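1. give me the fold of what follows.
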Amino acid sequence: MKKAALLSIAVLGLTACSQGVQTMTDRSASPCGDKPNCVSTQDNREKYQLAPFSLTADANIDSIEQAALTLAGAKTAVKESGYLRVECTSKIMRFVDDLELKIEGDKLLVRSESRVGYSDFGVNRKRADELRERLKESGLIK
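-> Prediction:
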């Protein structure tokens, strides 16, 4: 009986981690913390840094959203004028990473960070690289 109760609590705890966050501040312009589970165009440290994303004249938040939603496990969480937060959920463990995208002039600020855990094993950098390719293919970045 105790084992079943503990198992139920553990399962509920794990599924709670995969739920969307309703309120989260815009962190797109913030550098990453000290854990290796984040990458950003706004961080100047080599292991966290992403090369700039230079937008073309055709880019807008709607077309960027369309490209971002082709990434694995992606769904729109917040969409505002010039800002987009996409939640990317892993298939097996249902971990959620936040991909934040913000248009500033002719640049796209990109920040991808895991919500839980110390290391992401390179998942966020891979996602940012995939996004860059999708945006290039769509003619949205140079």
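
2. CA atoms for contacts and neighbours, from now on please.
-> OK.

3. got the contact list for the host helix or strand of residue 10?
-> Element membership for residue 10 (DSSP states H and E) is helix 2-17. Helix 2-17 has contacts (CA atoms under 8 Å, 6 or more residues apart in numbering) with 94-96.

4. go on, stretch 93-103?
-> Outside stretch 93-103, the residues touching it (CA under 8 Å, 6+ apart) are 15, 17-19, 26-28, 60-61, 82-90, 108-116, 124.

5. return the set of buried residues in the helix holding residue 10.
-> Neighbour-count burial for helix 2-17 flags no residue at all (criterion: 16 or more other CA atoms under 10 Å).

6. give the contact list for the residue nearest to residue 96 when sequence neighbours are not counted.
-> In space, and not counting its chain neighbours, residue 96 is closest to residue 89: 4.5 Å by CA to CA, 6 or more residues apart in numbering. Residue 89 is in contact with 18, 72-74, 95-97, counting by CA under 8 Å, 6+ apart.

7. for residue 58, same thing?
-> 139-140.

8. you'd agree residue 32 is up against residue 43?
-> Yes - with contact defined as CA atoms under 8 Å, residue 32 counts as touching residue 43 (6.5 Å).

9. to check against the first, give me the structure of this:
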Amino acid sequence: MLYRLHMLYKILLPVLAILGLAFITCACSSSKPDSLGVTDGKLSPCPESPNCVLSQASDKEHAIAPLSATGSTGEVMKQLKGCLEKIDGLKNITIEGPYLHAEFSSKVFRFVDDLECFYNAGKGQIEIRSAARLGYTDFSVNRKRVEILRRLFEAQKR
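-> Prediction:
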């Protein structure tokens, strides 16, 4: 009996290690979705999975409040960038006019999340979307990240 357990362990351990490496490799190499960006003042809708939040969503599971902002596009983008640089896991930020895209990766498995902001100066708000690239659930990581950004951004106004 002990011999069989030992043999099973010798077989399963390498298989699990290979699967784990494949899983991590897929997570790290996920490419930027084509659906990112702004179309007619709207960010892409969230998928049905609960791994996304969007200030323009109408359903409770995905909805999150936009950020309030005033000032020029350049000033607001600079403030947003400064706040995002204080959040763990930031990999990259790009800014194009009133649009900001940031990539975050998780500590352990290096899953990549995309955070987008669109500053609508006329409304005095920043529309925001944060979503995982892979998987079904994110254990509210994207919602928490947006709320951290909100606290940091609002603290700058004081």
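
10. check the contacts of stretch 93-103 of the first structure for burial and list the buried ones.
-> Buried among these by 16+ other CA under 10 Å: 18, 27-28, 61, 83-89, 108-114, 124.

11. grab the nearest non-local neighbour of the corresponding residue of the first structure for residue 107 of the second structure.
-> In the first structure, the residue matched to residue 107 of the second structure (TM-score structural alignment) is residue 91. In space, and not counting its chain neighbours, residue 91 of the first structure is closest to residue 73: 7.2 Å by CA to CA, 6+ apart.

12. just give me the neighbour total for residue 52 of the second structure.
-> Neighbours of residue 52 of the second structure under the rule other CA atoms under 10 Å: 28.

13. surely it and residue 46 touch.
-> Yes - contact criterion CA under 8 Å: residue 52 of the second structure and residue 46 qualify, at 5.8 Å.

14. now the common contact residues for these two.
-> Both residue 52 of the second structure and residue 46 are contacted by 62, 131, under the criterion CA under 8 Å, 6+ apart.

15. hmm, back to that, which residues does the alignment partner in the second structure of the residue nearest to residue 91 of the first structure contact?
-> Counting by TM-score structural alignment, residue 73 of the first structure corresponds to residue 89 in the second structure. By CA under 8 Å, 6+ apart, the residues touching residue 89 of the second structure are 104-107.

16. in a markdown table: those residues, plus distance to residue 6 of the second structure.
-> Converted to a markdown table, the contacts of residue 89 of the second structure look like this (distance: CA to CA, whole Å):
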| residue | distance to residue 6 of the second structure |
| --- | --- |
| 104 | 41 |
| 105 | 37 |
| 106 | 34 |
| 107 | 33 |
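
17. now, those that are in helices?
-> Assignment to helices by DSSP state H places none of these there.

18. ok, the residues you listed vs residue 150 of the second structure, which is closest?
-> Comparing the contacts of residue 89 of the second structure against residue 150 of the second structure with CA to CA places residue 104 closest, at 16.3 Å.

19. these two touch, right, the closest one and residue 85?
-> No - here residue 104 of the second structure does not reach residue 85: they are 10.5 Å apart, not a contact under CA under 8 Å.

20. helix, strand or coil for the residue sitting nearest the centre point of the first structure?
-> Centroid-nearest residue in the first structure, with CA atoms, centre = their mean: residue 99, separated by 1.7 Å. Per DSSP: H, G, I helix; E, B strand; the rest coil, the local secondary structure of residue 99 of the first structure is strand.

21. roughly how far does it sit from residue 58 of the first structure?
-> Distance, residue 99 of the first structure to residue 58 of the first structure, using CA to CA, to the nearest Å: 21 Å.
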